[in-house]
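>>> From the sequence below, what's the structure:
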Amino acid sequence: MAEIKTKANEVSVDDFLEAVEHPQRRADGKAVRAMMERVTGEPATMWGPTIIGFGSYHYRYASGHEGDMCRVGFSPRKAELVLYVGGFPEYEAMLARLGTHKRSKACLYIKKLADVDADVLAEITRRSFETTIDQCNAC
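As a prediction, this is how the structure comes out:
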């Protein structure tokens, strides 16, 4: 089995954010970091080379695959911010109030923070973090 590359490490979150080339993405990344630290009460930690995560949990699949991952996180990618949130019952309704975004099963994509409602994004983050804690406690 291949080694999991997305794990917590000692890379500086400040250095990573300062190295983001796109000035808007860098500023938005700093703002999302501050919001996620405030909402989760957890410090920002690098997970793998590009994900800034908050908190951690252990998962185990029926296949036997297991590992650790951040409870919520984000990455200031070249094209957009990618947020690793979701997984709670009211998620769809909250996305309808969020503003301009795209999504996949596990990710929320935002071009710039000015396009979304900051309060809704903070609530999505809070609910995602709490839901992950609840799922962890059920393991």
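>>> C-alpha only now, for contacts and for neighbours.
Fine.
>>> give me the element Leu83 is part of.
strand 81-84 (DSSP states H and E).
>>> Likewise for Glu130?
Using DSSP H and E, Glu130 falls in helix 118-138.
>>> List the buried residues of that helix.
120-122, 124-132 (16 or more other C-alpha atoms under 10 Å).
>>> and that helix, what does it pack onto?
Applying 3 or more C-alpha pairs under 8 Å, 6 or more residues apart in numbering; DSSP states H and E, one finds that helix 118-138 makes contact with helix 23-40, strand 57-60, strand 72-76, helix 91-98.
>>> Here is a second sequence; please produce its structure as well for comparison:
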Amino acid sequence: MEDIAEFIAQVTPAKRKRDAETLLALMAEVTGEKPILTGSIIGFGTYHYRYASGREGDAPATGFAPRKPATTIYLMDGVDAHAEELAHFGPHTSGVGCLYVKDLDVCDTAALRRVIARSYRTLTAGVFGQRASESGE
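Predicted structure coming up:
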């Protein structure tokens, strides 16, 4: 945890650092997992995936990365799986498996908590074996 605290202490701008501290506590509480720092990603829990090609591996079940332009929140079961909840979440953009948030203070963190909990449960139930980019197939 010391490495994570040191990592977050160096995050800029200040808004991203504040959001990282919020997400660290929120994801730890929701998942019951200890955070793991891999590069610039803080992950919680793991799930096993397998591509149609046969390639497989393990990835964090949820996590985030505080980047200068926005904080990336990883929803590896796909953002579309949470479209209804995210419609009321607040200002964000998204990719296939990522939310990009510039200011968590103007977002509904209760909605985010529900999304992360649902995504985490889906990924760790042992039945979700693909990546977000394949979940629509």
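>>> one step back: mean neighbour count, the helices and strands packed on helix 118-138 of structure 1: which tops it?
The highest average neighbour count among these, using mean count of other C-alpha atoms under 10 Å, belongs to strand 72-76 at a mean of 25.
>>> quick one: that one to structure 2 mean distance?
When structure 2 is superposed, strand 72-76 of structure 1 averages 0.4 Å from its matched positions, counting by mean C-alpha distance after the TM-score superposition for structure 1.
>>> got a list of contacts for that strand?
Residues outside strand 72-76 of structure 1 that contact it (C-alpha atoms under 8 Å, 6 or more residues apart in numbering) are 20, 25-26, 28-29, 32, 36, 50-55, 81-85, 125, 128-129.
>>> now do 6 Å
Contact with strand 72-76 of structure 1 is made by 25, 29, 50-54, 81-85, 129, as judged by C-alpha atoms under 6 Å, 6 or more residues apart in numbering.
>>> How far away from the center of its chain is that strand?
Its chain's C-alpha centre lies 3 Å from the corresponding centre of strand 72-76 of structure 1 when counted by C-alpha atoms, centre = their mean, to the nearest Å.
>>> which residues of structure 2 does that strand align to?
Aligned by TM-score structural alignment, strand 72-76 of structure 1 corresponds to residues 62-66 of structure 2.
>>> circling back: dump the contacts of strand 72-76 of structure 1 into a markdown table; add distance to Ser104 of structure 1 as well.
Formatted as a markdown table, these follow (distance: C-alpha to C-alpha, whole Å):
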| residue | distance to Ser104 of structure 1 |
| --- | --- |
| Arg25 | 20 |
| Gly29 | 20 |
| Thr50 | 18 |
| Ile51 | 17 |
| Ile52 | 19 |
| Gly53 | 19 |
| Phe54 | 20 |
| Leu81 | 13 |
| Val82 | 10 |
| Leu83 | 10 |
| Tyr84 | 10 |
| Val85 | 11 |
| Phe129 | 18 |
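>>> Please spell out the PyMOL selection for the buried subset of the residues you listed.
This is how PyMOL selects the buried members of the contacts of strand 72-76 of structure 1, with burial counted by 16+ other C-alpha under 10 Å:
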select buried, resi 25+29+50+51+52+53+54+81+82+83+84+85+129
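>>> Which two among the contacts of strand 72-76 of structure 1 are spaced furthest apart?
Spanning the widest gap among those are Arg25 and Phe129, at 23.0 Å by C-alpha to C-alpha.
>>> Do me a favour and get the end-to-end distance for stretch 52-70 of structure 1?
End-to-end distance for stretch 52-70 of structure 1, by C-alpha to C-alpha, to the nearest Å: 8 Å.
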